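# sequence first, then the predicted structure:
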Amino acid sequence: MSYTTDKNLIQPIFFPVSLWKLALMSVCTVGLYQVYWFYGNWRLVKLRERRRLSAPWRSVLGVLFAYPLFRRISRAAGNPRGLACLAVLAFLLWVGLSLVAYAPLPWAVVSLASVIPLLPMQAVANSVNIRAVPGHISNSRIRGWNIVALVVGGPVALLNLLGFALHWAQA
């Protein structure tokens, strides 16, 4: 199930990232890392399936293309029935939590939890990657732009959470 690119490097099937890094980066970038996560997955799908699809557009329009990606991840794992339910549930929860971002403050802060439905899908994707390409890079280290996002976005995320907590304390 693994494949090679023009550089003859064995690529993972889906975007490889550790669960803790996905969660941390999603919260500290206020969800922007999720767009990057979708892009990484769609880019690998495009390469693997040799299809004409736009990974950037599918990433930005995640609400329209999340379920097809989740379905691909579930099918690649080999348990279509049980994981199909996981794909549907993850999609519905992700869309619902993502749309909360448009609610008035402080409720919009709840959208930081939109990463939670992505975690089981990433766990399945990681298991597919390990089975298909045992030596692939796991992408669990924080470096480069990740550090910038943590330094800039971390305090913003903490202030948002603090504001949400203070709102509840006053209510």
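That came through fine. The shown structure was predicted, so the numbers you read here are calculated from the model rather than taken from an experiment. Residues are numbered from 1 along each chain as shown.
# C-alpha only now, for contacts and for neighbours.
Fine.
# and the helices in the chain?
19-28, 32-49, 55-60, 62-76, 80-99, 118-132, 145-170 (DSSP state H).
# in JSON lines: the ones you listed, plus distance to residue 106.
Shown next, in JSON lines, are the helices of the chain (distance: least, CA to CA, whole Å):
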{"stretch": "helix 19-28", "distance to residue 106": "16"}
{"stretch": "helix 32-49", "distance to residue 106": "19"}
{"stretch": "helix 55-60", "distance to residue 106": "24"}
{"stretch": "helix 62-76", "distance to residue 106": "23"}
{"stretch": "helix 80-99", "distance to residue 106": "14"}
{"stretch": "helix 118-132", "distance to residue 106": "23"}
{"stretch": "helix 145-170", "distance to residue 106": "5"}
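# put this next to the previous one:
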Amino acid sequence: MELHDPYRAPATIPAPPALPRALPEVRAQSQADSDAAEYYSPSTLKMVLLSPTTFGLYPLYWFWRNWQAIKRETGGSQWTWARALFSPIWAYFCFSDLRSAACNRRRDLAFDPALLAVAYFLLNLSTRLPNVGWLLGLFIFVPLLPVNSLLRRYHQDERVDMERMDRFNIWHILVVVAGGLFLLLLFIAMAVTPDR
């Protein structure tokens, strides 16, 4: 009978069986997916419908998602929610960072980021105009469209799946319907109420 010796080296453990290797096409596709940065670029229709019906909250969401992507790509320590909340101040930096990311792939922004940032800032200020001047604020998404278009071209070149960004789920549809009805009632009330 053999006694257990606590000082003896343990017996060798057999190596586990090798895992099956992925097909070369799958490996190449996963590497291509991991190399491309994924920024938030919904369809133009989605931006045009959701921005006015959320009264400008959807552009804040757009900034938040893109600041998250910039932080992920640069490894920065910025507060993405604060930059989205104060987007009129940070818009130039966001547009500039997104433009430089796309320029690495030989794509360029149709307009200067400074011009788009000034337009975004002025549209934000227009919400404080008296009478019907605040209606200009409903078009706050317009300066985002060239940047969004640039990101969509970048995603097409890099073969990033944009289908889930373009998809309308039930919440999007409910927001468009409820916000659209509210805007319609607001316009009717403005038309019926005489100016005083």
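Perfect, thanks for sending it. Computed from a predicted structure; not experimentally measured.
# picking up where we left off before, a markdown table for the helices of structure 1, including distance to residue 107 of structure 1 and mean neighbour count?
As requested, the helices of structure 1 are exported to a markdown table (distance: least, CA to CA, whole Å; neighbours: other CA atoms under 10 Å):
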| stretch | distance to residue 107 of structure 1 | mean neighbour count |
| --- | --- | --- |
| helix 19-28 | 15 | 20 |
| helix 32-49 | 18 | 19 |
| helix 55-60 | 23 | 18 |
| helix 62-76 | 20 | 19 |
| helix 80-99 | 11 | 18 |
| helix 118-132 | 20 | 20 |
| helix 145-170 | 7 | 14 |
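# closest to residue 4 of structure 1 out of those?
Nearest to residue 4 of structure 1, of all the helices of structure 1, is helix 32-49, at 8.2 Å by CA to CA.
# the closest one aligns to what range in structure 2?
Aligning helix 32-49 of structure 1 against structure 2 (TM-score structural alignment) gives residues 57-74.
# start and end of stretch 90-108 of structure 1, how far apart?
Its first and final residues considered, stretch 90-108 of structure 1 spans 19 Å by CA to CA, to the nearest Å.
# counterpart of it in structure 2, which residues?
Under TM-score structural alignment, the match for stretch 90-108 of structure 1 is residues 116-134.
# run through who's touching the matching stretch.
Residues outside stretch 116-134 of structure 2 that contact it (CA atoms under 8 Å, 6 or more residues apart in numbering): 88-89, 91-92, 95, 135-137, 139-144.
# that older thread, indicate which one of the helices of structure 1 is closest to residue 10 of structure 1.
helix 118-132 (9.9 Å).
# counting contacts, what elements does the closest one pack onto?
Helices and strands touching helix 118-132 of structure 1, by 3 or more CA pairs under 8 Å, 6 or more residues apart in numbering; DSSP states H and E, are helix 19-28, helix 62-76, helix 80-99.
# how about those, which one is nearest residue 145 of structure 1?
helix 19-28 (10.3 Å).
# quick check: the two most widely separated of the contacts of stretch 116-134 of structure 2?
Once CA to CA is applied, the contacts of stretch 116-134 of structure 2 give 95 and 135 as the farthest pair, at 24.4 Å.
# in contact with residue 51 of structure 1, which residues?
By CA under 8 Å, 6+ apart, the contact set of residue 51 of structure 1 is empty.
# what residues does the spatially most central residue of structure 2 make contact with?
Note on structure 2: the residue nearest the mean C-alpha position is residue 40, at 2.6 Å, using CA atoms, centre = their mean. Going by CA under 8 Å, 6+ apart, residue 40 of structure 2 touches 62, 65, 66, 69, 151, 165.
# residue contacts, the spatially closest residue to the last one that is not a sequence neighbour?
Read it as residue 165 of structure 2. Once flanking residues are discounted, residue 165 of structure 2 sits nearest to residue 42: 5.0 Å by CA to CA, 6 or more residues apart in numbering. Contact partners of residue 42 of structure 2, counting by CA under 8 Å, 6+ apart, are 148, 152, 162, 165, 166.
# now which residue in structure 1 aligns to residue 42 of structure 2?
Using TM-score structural alignment, residue 42 of structure 2 pairs with residue 17 in structure 1.
# and which of the contacts of stretch 116-134 of structure 2 is nearest residue 108 of structure 2?
residue 95 (11.5 Å).
# the closest one maps to what in structure 1?
For residue 95 of structure 2, the residue aligned by TM-score structural alignment is residue 70.
# and the residue nearest to its match when sequence neighbours are not counted, how far from residue 142 of structure 1?
Of all residues not flanking residue 70 of structure 1 in the chain, residue 87 sits nearest, at 5.2 Å (CA to CA, 6+ apart). Relative to residue 142 of structure 1, residue 87 of structure 1 is positioned 28 Å away (CA to CA).
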